[in-house]
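A.B. asks: Predicted coordinates and the sequence they were generated for:
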Amino acid sequence: MPVTDPRTKARALYDARATRIPIAPFSDAEPDLGMDDGYAVQEQLIDLLLADGDRIVGRKVGLTSEPMQRQIGVDSPDHGPVLASTVYPDGAAVALGDFIAPRLEAEIVFVLGGRLQGPGVTVTDARAAIAGAVAGVEIVDSRIEDWRIRLVDTVADLASNGAAVVSSRVVPLDDLDPRLLGMTLSRNGELVDTGAGAAALGDPVAVVAWLANVLGEHGVALEPGQWVMTGALHAAVPMAAGDVFRAEFDRLGAVTVRVA
């Protein structure tokens, strides 16, 4: 029998996160579900996770590149929270068994120095509120079977967020253009992909402005000290036990993660 209410859908995702047993896509049973339905489920799932004692330390934005938007069939990014329990420092080892089907993406991460709340936030406003940028990688994971996601499924599932690994060095944007930041990603010492900041919505700072305006429609602000993960600069890379990934960014330095 199809699950129809957001709370029950959220509980199914909550259980899948705990058991590492994926569930069927909601869009299989209800193909007409869309982005708003996904966020209704996401909100309920966040409530369940915060009730366990977790807390939101930032936000992630996904689907910021045109190829990914075409793949999912949308013309806009999506977003989800970054939870404290899912954040690791540079050089950390993450356990493969903590995930279902993890993939890794290198991203530019901004640290906010000022409060941002839409509507009406411009790229200039966003840049002024950013304290600096750090090197980061996101581990995306799906609680949906075999990554068979449509828009409602990934939005409901916290925008497919799994974990984040970030460097500790915050680089101010004073003379830095995030669009031009180059990145190389290696696995076990071998180059696997490259990218540049402009892959994220044309400008990673525009991602922050977009997010502030979308959240502002619901009375939510981006707060000082929070992070914004601005989206993958390349195609997501599958992870295997024993892998060592290193993402090196112009000006920002490098960040490393080991897969245990």
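C.D. replies: Noted; the coordinates are in hand.

A.B. asks: CA atoms for contacts and neighbours, from now on please.
C.D. replies: Fine.

A.B. asks: Tell me the helices and strands packed up against the helix ranked longest in the chain.
C.D. replies: In the chain, taking DSSP state H as the definition, the longest helix is helix 35-51. When contacts are defined as 3 or more CA pairs under 8 Å, 6 or more residues apart in numbering; DSSP states H and E, helix 35-51 packs onto helix 6-19, helix 151-156.

A.B. asks: In addition, the following structure is provided for comparison:
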Amino acid sequence: MTSNSAETLSRVVDELLAREGERRDGGKLTDLHPDLDLALAYRAQDELVARKLTAGERLVGAKLGLTSEAKQRRMGIDAPLTAWLTDAMAVTGPSVRLDELIHPRVEPEIVFIMGEDLAGPGVTPERALAAVEKVAAGYEVIDSRYTDFKFTLPDVVADNASSARFGISTSFFDPADLDLIAEEAVLRVDGKEVDRATGAAVQGNPAAALALAANDLGRRGKKLEAGWIVLTGGMTDAVFLHPGQTVSVDFATLGSVAVRGE
């Protein structure tokens, strides 16, 4: 990495952490730093999470972003990406404090709990699914540090794929007993249906999304680890979470999850 690239990386991470800490958004960092390409953005993502770990957070898994066509259309992006989950992002109760976030949105997720390590390259969907111990219903609360969720692919990669919070159900299922491609999720806001999709919306198959994550991390010299949580990507477009509002997801087989904005 050149000295200029190192300086860009440091400034990008400083700014993203400042925006998150101060609950404010801002313009695209690629406008300020034209050298922020995808490779440098992933380095920035790793540095951003490393600083969180140094501050006391613990790495608990990984996530895929923009795996569905709906999300890609919404964000003007044409490729999925990988990012990290820490324990500070986990929602353990029925609600999320909105004063800790900027402009949160909720999306339904099929969640994998890894039973063994999984490392690319060359991971197939079949191999990926064989490494999964159990499957759960889940949701992710995304919260971009960019104004109006407007960003390029390097911008959102550096921002750890708009990560903020996530929740998973307490019911778990053997992947061998599920048709993940056909698994349907119905997204509701205060009980009213606003969207629905099946697992096919996630790279055609959630197991394919998992393989993509393993192979992408493998190219970066990293792997998915046993015990990790993996969010396979939003199945539908995300909906805003407002104070006093409840967003719920009812899955055909996996059960239900819900989160309320406080």
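C.D. replies: Now that the structure is in, tell me what you want to look at. These numbers come from a predicted model, not from an experiment.

A.B. asks: Just give the TM-score of the two.
C.D. replies: Scored against TM-score structural alignment, normalised by the length of the first structure, the superposed chains reach a TM-score of 0.94; 257 aligned residues with a CA RMSD of 1.6 Å.

A.B. asks: picking up where we left off before, just checking, which of the helices and strands packed on helix 35-51 of the first structure sits deepest inside the structure?
C.D. replies: helix 151-156 (a mean of 26; mean count of other CA atoms under 10 Å).

A.B. asks: contacting residues around that helix?
C.D. replies: Under the contact criterion CA atoms under 8 Å, 6 or more residues apart in numbering, helix 151-156 of the first structure has outside partners 10, 25-27, 33-42, 45, 72-74, 78-80, 142, 144, 160.

A.B. asks: mean deviation (superposed) between it and the second structure, please.
C.D. replies: For helix 151-156 of the first structure, the mean deviation from the second structure after alignment is 0.8 Å (mean CA distance after the TM-score superposition for the first structure).

A.B. asks: how close does the residue nearest to the spatial centre of the second structure get to Gly227 of the second structure?
C.D. replies: The residue lying closest to the centre of the second structure (CA atoms, centre = their mean) is Lys63, at 4.1 Å. Distance of Lys63 of the second structure to Gly227 of the second structure, computed by CA to CA, to the nearest Å: 14 Å.

A.B. asks: Also Ser162 of the second structure?
C.D. replies: Relative to Gly227 of the second structure, and taking CA to CA, Ser162 of the second structure is found at 23 Å.

A.B. asks: higher neighbour count, these two?
C.D. replies: Ser162 (22 against 16; other CA atoms under 10 Å).

A.B. asks: How about the more buried one: what's its closest non-neighbour residue?
C.D. replies: Nearest residue to Ser162 of the second structure, sequence neighbours excluded (CA to CA, 6 or more residues apart in numbering): Ser144, at 4.4 Å.

A.B. asks: List the contacts of that neighbour.
C.D. replies: So Ser144 of the second structure contacts 25, 102-104, 156, 159, 161-163 (CA under 8 Å, 6+ apart).

A.B. asks: Which contacts among these does the first structure share?
C.D. replies: Retained in the first structure by both residues aligned by TM-score structural alignment, their matches' CA atoms under 8 Å are the following of the contacts of Ser144 of the second structure: 25, 102-104, 156, 159, 162-163.

A.B. asks: show me what contacts Ser186 of the first structure?
C.D. replies: 192-193, 245-247.

A.B. asks: Can you show me the helices along the stretch 1-150 of the first structure?
C.D. replies: 6-19, 26-29, 35-51, 66-72, 123-129 (DSSP state H, counting those that start in this stretch).

A.B. asks: The second structure: matching residues for the second one?
C.D. replies: Counterpart in the second structure of helix 26-29 of the first structure, with TM-score structural alignment as the criterion, is residues 29-32.
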